[in-house]
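Student: just need the structure, nothing else, for what follows:
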Amino acid sequence: MRRAGAFERWAGKRVAIFAPSYQFLTRTGDIHHARREAALENCRRCGLEPVLLEHLLEQTGRFAGSDQVRAADLMRALTMPEIDLAMPIRGGYGMTRLLPLLDWSVLAEAKTPIVGFSDFTALNLALFAQTGRASWHGPMLGSFANPDRFALERFGVVFGDEPGPLAWRHGRAPKLPDWARTGVHALEGTLWGGNLALVSSLVGSPWLPEVSDGILFLEDVDEAAYRVERMLLTLLDAGILERQRAILLGDFAGANNAWRFPGDATLARVFDYIRSRLPERVLMVSGLPFGHVPHQATLPVGVAAHLTLEAGSAKLTWSSASAVR
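Tutor: This is a model prediction of the structure:
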């Protein structure tokens, strides 16, 4: 990555770093200190000032400390004075265990913006469901260990940067309905979503927001295509997918690795099948640049957004006034 000059506009931004799930680990289960320190150093090169929470380096079994310790650090990160952003070190598993331990009345009044993805989707969605607060779906500390230029440019939105509309070429699967294949089509809705496994796991719980006429974005990693289908069916059968105006599909790395024989499930077949079960008015658009990939956009969760489709391209915008600050 370039050194500080490229992102000097972030100089002095204080970022609270905490561990709601587990640590960077080596293959033998030891804490990967070198990876953490490399990520922190790259944050500093961007002008950021990491503020490490008290229990950041704890390890209790699989998790970065007990549930109570991790929940306390999360609460502190979101309520510390003079902090510009709260950001976890990584995802993994453990965030859903913390949701019942958080003081949602306090978090409703907190002002610190928060960003994360993967397992952290549970907090993004629960925060919106419980308080109506928006948050950011985007890079965590681990993303800075080997940062991508596009990801850094889009990450600036958390500090008020204006990188412009998020535009991409959408793929051929799932097949768009006839009415959406030509001309210009625009729609608006509440932007929300995240990791598919986490979204589907929250169905029926108080942690999943009830969003109608929304723009739902989804991604996952190392989930076989048939498992992606099963999770999408959970959302479909719960009536969640048909209540949206659009479903934006990000990266699903590894989904086709379990392909074993001709006719076996592939990601394209899964998307086409789900598309066939949805009303034509609900768009499914692939290719959104986000997921467990370096080339990752930062997206707000819980704000009004505008989606435009034209000639194989898509564009997503949201109002700066309504975004998270």
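
Student: CA atoms for contacts and neighbours, from now on please.
Tutor: Fine.

Student: any idea how far residue 37 is from residue 43?
Tutor: 10 Å (Cα to Cα, to the nearest Å).

Student: scratch that, residue 274 is what I was asking about
Tutor: Note on residue 274: its distance to residue 43, by Cα to Cα, is 40 Å.

Student: do residue 211 as well
Tutor: From residue 211 to residue 43 the distance is 34 Å (Cα to Cα).

Student: next one: stretch 205-215 to chain centre, how far?
Tutor: On the basis of Cα atoms, centre = their mean, to the nearest Å, stretch 205-215 sits 15 Å off its chain's mean C-alpha point.

Student: return the set of buried residues in it.
Tutor: 207-209, 211, 213-215 (16 or more other Cα atoms under 10 Å).

Student: between residue 37 and residue 43, which is the more surrounded one?
Tutor: residue 43 (21 against 14; other Cα atoms under 10 Å).

Student: three-state assignment of that one?
Tutor: At residue 43, secondary structure determined by DSSP: H, G, I helix; E, B strand; the rest coil is helix.

Student: that one reaches residue 49, doesn't it?
Tutor: Yes: Residue 43 is within contact range of residue 49, at 7.3 Å (criterion: Cα atoms under 8 Å).

Student: show residues contacting the host helix or strand of residue 315.
Tutor: Per DSSP states H and E, residue 315 falls inside strand 313-318. Here strand 313-318 makes contact (Cα atoms under 8 Å, 6 or more residues apart in numbering) with 164-170, 303-309.

Student: could I get those in a markdown table, plus columns for neighbour count and distance to residue 285?
Tutor: Below are those laid out as a markdown table (neighbours: other Cα atoms under 10 Å; distance: Cα to Cα, whole Å):
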| residue | neighbour count | distance to residue 285 |
| --- | --- | --- |
| 164 | 11 | 20 |
| 165 | 14 | 16 |
| 166 | 17 | 14 |
| 167 | 17 | 12 |
| 168 | 16 | 10 |
| 169 | 17 | 10 |
| 170 | 22 | 6 |
| 303 | 24 | 19 |
| 304 | 18 | 18 |
| 305 | 21 | 15 |
| 306 | 17 | 14 |
| 307 | 22 | 10 |
| 308 | 15 | 11 |
| 309 | 22 | 9 |
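
Student: among the residues you listed, which are located in strands?
Tutor: Those of the contacts of strand 313-318 mapping onto strands are 166-169, 303-309, per DSSP state E.

Student: of those, which pair is most distant in space?
Tutor: Taking Cα to Cα as the measure, the ones in strands among the contacts of strand 313-318 span a maximum distance of 23.1 Å, between 169 and 303.

Student: three-state assignment of residue 219?
Tutor: Residue 219, by the three-state scheme (three-state DSSP), is strand.

Student: show me the contacts for it.
Tutor: Residue 219 touches 194-196, 249-252, 290-292, counting by Cα under 8 Å, 6+ apart.

Student: try residue 220
Tutor: When contacts are counted by Cα under 8 Å, 6+ apart, residue 220 touches 118, 195-197, 250-253, 291-292.

Student: now show me the structure for the sequence below, then we'll compare the two:
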Amino acid sequence: MIKPERLKKGDTVTVIAPASPPSLDSLQKGISYLEEELGLKVKVGDHVYDQYGYLAGEDEARLTDLENAFLDKEVKGIICACGGYGTARLASQINYLIIAQNPKIFWGYSDITFLHTAIFNNTGLVTFHGPMLSSDIGKDDCHPLSRNLFQQLFEPQEMIYTEEYSTLEVLVEGKASGKITGGNLSLITSSIGTPFEIDTKSKILLMEDINEEPRSVDRMLNQLMQAGKLTDAKGIVIGDFHQCHSRRDKSLALEEVINHYIQQAGKPTMKGFQIGHCSPHISIPLGVNAEINTKEKVLMIDSGVE
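Tutor: Below you'll find the predicted structure:
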């Protein structure tokens, strides 16, 4: 495990778009937040404004921005503009030695999940699952807490998630500890069978998603169960499943689907975490030690920076 160096005011960060094209207006507002509120200098990747269908430029362009951001000695952190689609296309082309030799903060979520997993598997670098500039921070209705939690990049601090943040529901009782991994369920599932397959053995697994019907969540959780990913985990954290309701007459409820597989897995599990496509979005580091305790209704996660 490699923790990146913390930020300080005046440091430079780079904004990249490794997935879909960002909304330019909200992207600029997000950049202004980094500069004016956090006191950072911002570089923008050369290809952030490219468009290639549903991608923010062709694969080579997005890959170049990613690797150049890690290679740039002036840059202390990399913030993704938005998610969408396409990061999995880059995974097999990345030179992970560049990342291992130049560890630094890497921040994003949603489609960025595939990069979180690929980077950790190949380098051990701790990365951050948090709201992005165009899709979250630059929106006029962005929750102040979503913005404030960028402070964890400036000072090592343990995240203690209790019901002060949101109401938590215990699905399976118990206490478990291990490194926390995961993110978006769709991207976790799509990693199975690839060289970048998520490793959940003895780990705390985080899952969240958006706009997936219960039948789709069922299919993905069934695949994770049959691949041993749920039973390999020490504990499970259920984040926000935003607008994951059925659009057909006959359906199981999302809660029924999730409960079915969680009960089968039998691992300490809580749901209700405001992590994912929600507001506020509670950002956390991935790859660090964490502990879930259902009796106390608390999730504790180590600091992500040195």
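
Student: coming back round to it: buried sites along the strand holding residue 315 of the first structure?
Tutor: So for strand 313-318 of the first structure, counting by 16+ other Cα under 10 Å, buried means 314-318.

Student: tell me the angle of that strand relative to strand 303-310?
Tutor: For strand 313-318 of the first structure against strand 303-310, the angle by axes from the mean of the first three to the mean of the last three Cα atoms, to 10 degrees is 160 degrees.

Student: would you mind measuring from the residue lying farthest from the centre of the second structure to residue 220 of the second structure?
Tutor: Note on the second structure: the largest C-alpha distance from the chain mean falls to residue 249, namely 32.4 Å (Cα atoms, centre = their mean). Look at residue 249 of the second structure and residue 220 of the second structure: by Cα to Cα, they are 21 Å apart.

Student: got the ones in strands among the contacts of strand 313-318 of the first structure as CSV, with distance to residue 71 of the first structure columns?
Tutor: Output for these, formatted as CSV (distance: Cα to Cα, whole Å):
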residue, distance to residue 71 of the first structure
166, 33
167, 36
168, 37
169, 40
303, 26
304, 29
305, 31
306, 34
307, 36
308, 39
309, 41
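
Student: return the member of the residues you listed nearest to residue 136 of the first structure.
Tutor: Closest to residue 136 of the first structure, out of all of those and judged by Cα to Cα, is residue 303, at 10.1 Å.

Student: what's the match for that closest one in the second structure?
Tutor: Here residue 303 of the first structure is matched to residue 288 in the second structure, going by TM-score structural alignment.

Student: quick check: its match touching residue 306?
Tutor: No: in this structure, residue 288 of the second structure is not within contact of residue 306 by Cα under 8 Å, at 11.8 Å.

Student: aligned to residue 275 of the first structure, what sits in the second structure?
Tutor: Matched by TM-score structural alignment, residue 275 of the first structure corresponds to residue 262 in the second structure.

Student: report how many residues lie close to its match.
Tutor: Counted with other Cα under 10 Å, residue 262 of the second structure comes out at 22.

Student: that one: which element?
Tutor: helix 254-265.

Student: buried residues in that helix, which are they?
Tutor: 254, 257-258, 261-262, 265.

Student: closest to residue 128 of the first structure among the ones in strands among the contacts of strand 313-318 of the first structure?
Tutor: residue 303 (9.8 Å).

Student: pull the contacting residues for that closest one.
Tutor: 134, 190-192, 318, 322-323.

Student: again with residue 86 of the first structure
Tutor: Residue 86 of the first structure touches 15-18, 77-78, 112-115, counting by Cα under 8 Å, 6+ apart.

Student: out of those, which is most surrounded?
Tutor: residue 18 (30 neighbours).

Student: surely it and residue 72 touch.
Tutor: No: counting by Cα under 8 Å, residue 18 of the first structure does not reach residue 72; the two are 10.0 Å apart.

Student: what about the strands in the stretch 1-150 of the second structure?
Tutor: 12-16, 41-44, 75-80, 105-108, 127-129 (DSSP state E, counting those that start in this stretch).

Student: residue in the first structure matching residue 217 of the second structure?
Tutor: Checking TM-score structural alignment: residue 217 of the second structure goes with residue 228.

Student: how many neighbours does its match have?
Tutor: 24.

Student: any figure for the gap between it and residue 172 of the first structure?
Tutor: Taking Cα to Cα, one finds residue 228 of the first structure at 18 Å from residue 172 of the first structure.

Student: please apply the same query to residue 314 of the first structure.
Tutor: Distance, residue 314 of the first structure to residue 172 of the first structure, using Cα to Cα: 13 Å.

Student: how about residue 123 of the first structure?
Tutor: 32 Å.

Student: between those two, who's got more neighbours?
Tutor: Taking other Cα under 10 Å, residue 123 of the first structure and residue 172 do not tie; residue 123 has more neighbours (23 against 13).

Student: ok, now which ones touch the closest residue to the more buried one other than its chain neighbours?
Tutor: Among residues not flanking residue 123 of the first structure along the chain, residue 95 sits closest, at 7.0 Å (Cα to Cα, 6 or more residues apart in numbering). Listed by Cα under 8 Å, 6+ apart, the contact set of residue 95 of the first structure reads 20-21, 119-120, 122-123.

Student: got a winner among those for most neighbours?
Tutor: That'd be residue 20 among the contacts of residue 95 of the first structure, by other Cα under 10 Å, with 33 neighbours.

Student: now check the second structure for the residue matching that residue.
Tutor: Checking TM-score structural alignment: residue 20 of the first structure goes with residue 18.

Student: looking at it, that match is touching residue 86, isn't it?
Tutor: Yes: using Cα under 8 Å, residue 18 of the second structure is in contact with residue 86, at 7.1 Å.

Student: contacts only, for the closest residue to residue 304 of the first structure other than its chain neighbours.
Tutor: In space, residue 304 of the first structure comes closest to residue 190 once its chain neighbours are excluded; the distance is 4.4 Å by Cα to Cα, 6+ apart. Counting by Cα under 8 Å, 6+ apart, residue 190 of the first structure makes contact with 211, 213-215, 302-305.

Student: conserved subset of those in the second structure?
Tutor: Checking the contacts of residue 190 of the first structure against the second structure (both residues aligned by TM-score structural alignment, their matches' Cα atoms under 8 Å), the contacts still present are 213-215, 302-305.

Student: dump the residue contacts of residue 57 of the first structure.
Tutor: Contacts for residue 57 of the first structure (Cα under 8 Å, 6+ apart) come out as 23, 64.

Student: that one -> the second structure?
Tutor: Looks like residue 57 of the first structure aligns to residue 49 there (TM-score structural alignment).

Student: now that match: how far from residue 35 of the second structure?
Tutor: Computed as Cα to Cα, the residue 49 of the second structure to residue 35 of the second structure distance reads 19 Å.
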